[in-house]
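Enquirer: this is a predicted model, with the sequence first.
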Amino acid sequence: MRGLSLLSLGLALVLRATGAPAGDQPSVALTPLPGKVRVEIGGRLFTEYLYSGQPRPVLYPVMGPSGIAMTRRFPLERGPAGESRDHSHHRSLWFAHGSMNGEDFWTEGGHSGRIVQEDFRIVAPDVLETSNVWRCPHGDGVCRDRRRLRFQVFPEGWLIDCEIVLLAAERDLVLGDTKEGGMAIRVADGLRLGSQGAGGRGVNSEGATGPDLWGKRARWVDYYGEIEGRMVGVAVFDHPASFRHPTWWHAREYGLLAANPFGMADFGAGPAHAGDATVPKGQSLRLRYGFFFHNGTPEVARVEAVYRRWAAP
């Protein structure tokens, strides 16, 4: 991989951002390390992009502006006593889908596919680009993708802007209608919604809350609650240019929050296969989402205003 070749040459590549969306904000630093890229803001850990030793690339850990872990530790490492251990394929923050030409890339195991990074580049002080191939259990490639991740500092919080272009490189690509997929985060247990025995709350851009978030269309969804005595939250944004905006949400009270524009039948938005999407050979499909980590409630963090600023042309 190009990233590994950079390391083998002993190149210590650390790029620092000189700008921010507004005000005098701390700088962003991207540092390539074996199997991962470390992201720091003002010298503090924000996240690490892990591309080796995982069934798919993931971002872990993810620390909010207060230094609080915003995603569940399991299964990437041993978490605190009592941490939930369901759904071992929910790895912090990731993108996957459960039906890619009939192959499952959402779950894990011998019958599931893998997303393998082929290359990465740091193309700007706060931007990481990667190239990946989606491989069936028997090794054949189903499709490819290109990803662009930008790590941003806003006065109200920290944001990961994720743009993914799925490429039907060798054959038509059919993304099947299933709720099992999307741009996803498994939040820390303290952000799970109230019916799960936690104090978390959820709200979307249209005013729906709690269990009514699941399967609904919205521009954004925010999970927030108290962790370590601090009110913190994460809002997941769907960009207006993303496929089938505003997307549907696989938003579970136990802590999964996924933007999923393909699960229409599962979400009750159409008949069987209504959400299928075919990408003809040689063409592509573009998705773009944001993860905004903030302190305070959505109102205090001005989530709607941040969304509009992020989504503006």
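Expert: All right, it came through fine.
Enquirer: contacts, neighbours, all on C-alpha from now
Expert: Noted.
Enquirer: tell me the contacts of G200?
Expert: Going by C-alpha atoms under 8 Å, 6 or more residues apart in numbering, G200 touches 190-194, 223-226.
Enquirer: let me fix that, I meant to ask about R85.
Expert: Contacts for R85 (C-alpha under 8 Å, 6+ apart) come out as 74-75.
Enquirer: from the chain's centre, how far out does the lengthiest helix in the chain sit?
Expert: What stands out as the longest helix in the chain, according to DSSP state H, is helix 303-311. Centroid displacement of helix 303-311 relative to its chain, using C-alpha atoms, centre = their mean, to the nearest Å, is 17 Å.
Enquirer: can you tell me what sits against it?
Expert: Helix 303-311 has contacts (C-alpha under 8 Å, 6+ apart) with 156, 205, 220, 235, 237, 239-240, 298.
Enquirer: which of those tops the neighbour count?
Expert: Counting neighbours by other C-alpha atoms under 10 Å, F237 comes out on top of the contacts of helix 303-311 with 32 neighbours.
Enquirer: now do the contacts for it.
Expert: Counting by C-alpha under 8 Å, 6+ apart, F237 makes contact with 219-221, 289-292, 307.
Enquirer: so which of those residues comes closest to A265?
Expert: Nearest to A265 among these, counting by C-alpha to C-alpha, is R219 at 19.6 Å.
Enquirer: what sits up against the helix or strand harbouring Y289?
Expert: If you go by DSSP states H and E, Y289 is part of strand 284-295. Applying C-alpha under 8 Å, 6+ apart, the external contacts of strand 284-295 come out as 64-66, 70, 156-168, 183, 230-239, 241-243, 279, 301.
Enquirer: got the angle for it vs helix 303-311?
Expert: Orientation of strand 284-295 against helix 303-311 (axes from the mean of the first three to the mean of the last three C-alpha atoms, to 10 degrees) gives an angle of 140 degrees.
Enquirer: before we move on, back to that, now, among the contacts of F237, which is nearest to T209?
Expert: Proximity of these to T209 was ranked by C-alpha to C-alpha; the top entry is V221 with 9.2 Å.
Enquirer: and for the closest residue to the closest one other than its chain neighbours, the neighbour number?
Expert: Spatial nearest neighbour of V221, excluding adjacent residues (C-alpha to C-alpha, 6 or more residues apart in numbering): N204 at 4.2 Å. Per other C-alpha under 10 Å, the neighbour tally for N204 reads 24.
Enquirer: ok, second structure coming up, stack it against the first:
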Amino acid sequence: MNRIFKKLCPLLLVGVIGLLAGSEDKRFAISENKAGKRIDITIDGKPFTSYIYPENLMKPVLYPLRTAQGTFITRGWPLAPRSGERVDHPHHVGMWFNYGNVNGLDFWNNSNVIPAERKSGYGAIKHFSVDKMKTYSDRAELDVTMYWQKPDGSNLLREETKYIFSGKGERRDIELITKLTALKEEVSFKDNKEGLLGIRLTRELEHPSDKPEKFTDASGKATDVAKMNNEAVTGKYSSSEGREGDNVWGTRGKWMNLNGKIGNEPVSLVILDNSKNVGYPTYWHARGYGLFAANPLGQKEFSKGKDVLDYKLAAGQSVVFRYKVLINSGSNLTDDQVNAEFTAFSRTK
């Protein structure tokens, strides 16, 4: 009997380990809805975010983003409006990646409200394929291909993006690795403030606004941003270089941390740049009204002409951008904590 038990023990142990590993694998799930043009990512059985590409959007986006507690950190409008939200900049949806001047075409400001007679000046990014969907014990990965298209539908750039979704405890993270390849012609990313990785925030994470403002895009179109009720509005930016509040706009930094509170839930939203990126350290196109964006390519605008990049890709040439987004719930991340995350991220290949 003892001999049989000794033989069975290793098998039982392997079985237990297998069950534990299986339960870990189930922490992350990805499900594709081709008809709905969406891919849903869940962690611990709770919705985290979705990769969506409906026809009424001019680029695929991650929408919405949630904390570990399920709280929305992105604005609902225009897809799913919530009471008290701003209704400006209809092209600000969830989290996206695009640019304001690519061979003279504006990919950033394009939306379904642009009139037909002006569409010739705008480009669109179209989802092409899902190349990988896989879950592991500590993450989920989604690889997709998109094409940056001219108004006539011809392809200018191929985009291949890997999203890595992870989360433990009160943290949720998104790492993205985006490869852009110029196709049949040289592609110019002329210096422009509208770019590159953007997130549009829920009202509670905006800065309190004490006056109405007007913002003008690269084509000269102005958007009014009204003064609003500041009740429960708690957001505050802080950068790796010690800048705070609205003073972070147009400055360079290795990372940006937005601390705030949604109801009784303290929240930190962080974007980490990567030392391997073109234009590192990035300039920050971060506005108090709720636009949180990293733009390493629009250097002339932010530096008042001191720095000029006008980045170009020759036909067939590629460039890779890496970013990581941290969403922390239950407490605000300190500078030391974010610095440690930045150092670890910069070491990744």
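Expert: Thanks, I have it. None of these values were measured; they are calculated from a predicted model.
Enquirer: picking up where we left off before, so among the contacts of F237 of the first structure, which ones count as buried?
Expert: Buried subset of these (neighbour count, 16 or more other C-alpha atoms under 10 Å): 219-221, 289-292, 307.
Enquirer: want to throw those residues into CSV with distance to P313 of the first structure?
Expert: Shown next, in CSV, are those (distance: C-alpha to C-alpha, whole Å):
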residue, distance to P313 of the first structure
R219, 15
W220, 17
V221, 21
Y289, 14
G290, 15
F291, 18
F292, 18
Y307, 12
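Enquirer: where does the one helix or strand D224 of the second structure maps to end up in the first structure?
Expert: For D224 of the second structure, the element it lies in under DSSP H and E is strand 222-225. Per TM-score structural alignment, strand 222-225 of the second structure has no counterpart in the first structure.
Enquirer: which outside residues touch that strand?
Expert: Residues outside strand 222-225 of the second structure that contact it (C-alpha under 8 Å, 6+ apart): 88-89, 212-216, 289.
Enquirer: tell me what the strand ranked longest in the first structure is packed against?
Expert: Determined from DSSP state E, the single longest strand within the first structure is strand 141-154. When contacts are defined as 3 or more C-alpha pairs under 8 Å, 6 or more residues apart in numbering; DSSP states H and E, strand 141-154 of the first structure sits against strand 28-33, strand 127-135, strand 157-167.
Enquirer: try 7 Å
Expert: Strand 141-154 of the first structure is packed against strand 127-135, strand 157-167, with contacts defined by 3 or more C-alpha pairs under 7 Å, 6 or more residues apart in numbering; DSSP states H and E.
Enquirer: check the fit of the longest helix of the first structure onto the second structure and give the mean distance.
Expert: Helix 303-311 of the first structure differs from its equivalent in the second structure by a mean of 2.4 Å after superposition (mean C-alpha distance after the TM-score superposition for the first structure).
Enquirer: what angle sits between that helix and strand 157-167?
Expert: Using the same axes, to 10 degrees: helix 303-311 of the first structure against strand 157-167 is 50 degrees.
Enquirer: give me the stretch of the second structure that helix 303-311 of the first structure matches.
Expert: Against the second structure, helix 303-311 of the first structure falls on residues 338-346 (TM-score structural alignment).
Enquirer: in the matching stretch, what's buried?
Expert: Buried, per 16+ other C-alpha under 10 Å, within stretch 338-346 of the second structure: 338, 341-342, 345-346.
Enquirer: again, but for stretch 102-111 of the second structure
Expert: 102-103, 105-111.
Enquirer: please name the nearest non-neighbouring residue to the residue nearest the centre of the second structure.
Expert: Closest residue to the average C-alpha location of the second structure: M95 at 3.9 Å, with C-alpha atoms, centre = their mean. In this structure, M95 of the second structure finds its nearest non-sequential neighbour in I199, 4.4 Å apart by C-alpha to C-alpha, 6+ apart.
Enquirer: for the stretch 151-300 of the first structure, which segments count as strands?
Expert: Using DSSP state E, counting those that start in this stretch, the strands of the stretch 151-300 of the first structure run over 157-167, 173-175, 181-186, 201-204, 220-227, 230-238, 248-251, 256-260, 277-279, 284-295.
Enquirer: stretch 3-15 of the first structure aligns to what range in the second structure?
Expert: Using TM-score structural alignment, stretch 3-15 of the first structure pairs with nothing in the second structure.
Enquirer: among the contacts of strand 222-225 of the second structure, which are in strands?
Expert: Filtering the contacts of strand 222-225 of the second structure for strands - DSSP E - leaves 213-216.
Enquirer: with respect to G250 of the second structure, which of those is nearest?
Expert: For these, the minimum distance to G250 of the second structure (C-alpha to C-alpha) is 14.1 Å, reached by F215.
Enquirer: pull the number of nearby residues for the closest one.
Expert: Around F215 of the second structure there are 11 other residues, counting by other C-alpha under 10 Å.
Enquirer: and for stretch 281-297 of the second structure, what are the contacting residues?
Expert: With C-alpha atoms under 7 Å, 6 or more residues apart in numbering as the test, stretch 281-297 of the second structure has contacts from 191, 195-201, 206-207, 246, 248-254, 273, 275, 278-280, 309, 311.
Enquirer: ditto for stretch 102-109 of the first structure
Expert: Stretch 102-109 of the first structure is contacted from outside by 89, 96-99, 112-114, 136, 180-181, using C-alpha under 7 Å, 6+ apart.
Enquirer: mind giving me the ChimeraX command for buried ones among those?
Expert: Here is the ChimeraX selection string for the buried members of the contacts of stretch 102-109 of the first structure, based on 16+ other C-alpha under 10 Å:
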select :96,97,98,99,112,113,114,136,180,181
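Enquirer: quick one, which of the contacts of strand 284-295 of the first structure are buried?
Expert: In the contacts of strand 284-295 of the first structure, burial by neighbour count holds for 64-65, 70, 156-168, 183, 231-239, 242-243, 279, 301, counting by 16+ other C-alpha under 10 Å.
Enquirer: now secondary structure too, for the buried residues of stretch 102-111 of the second structure, in CSV please.
Expert: Listed next are these as CSV, based on DSSP: H, G, I helix; E, B strand; the rest coil:
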residue, secondary structure
V102, strand
N103, coil
L105, strand
D106, strand
F107, coil
W108, coil
N109, coil
N110, coil
S111, coil
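Enquirer: and those residues, which is closest to Y63 of the second structure?
Expert: S111 (15.7 Å).
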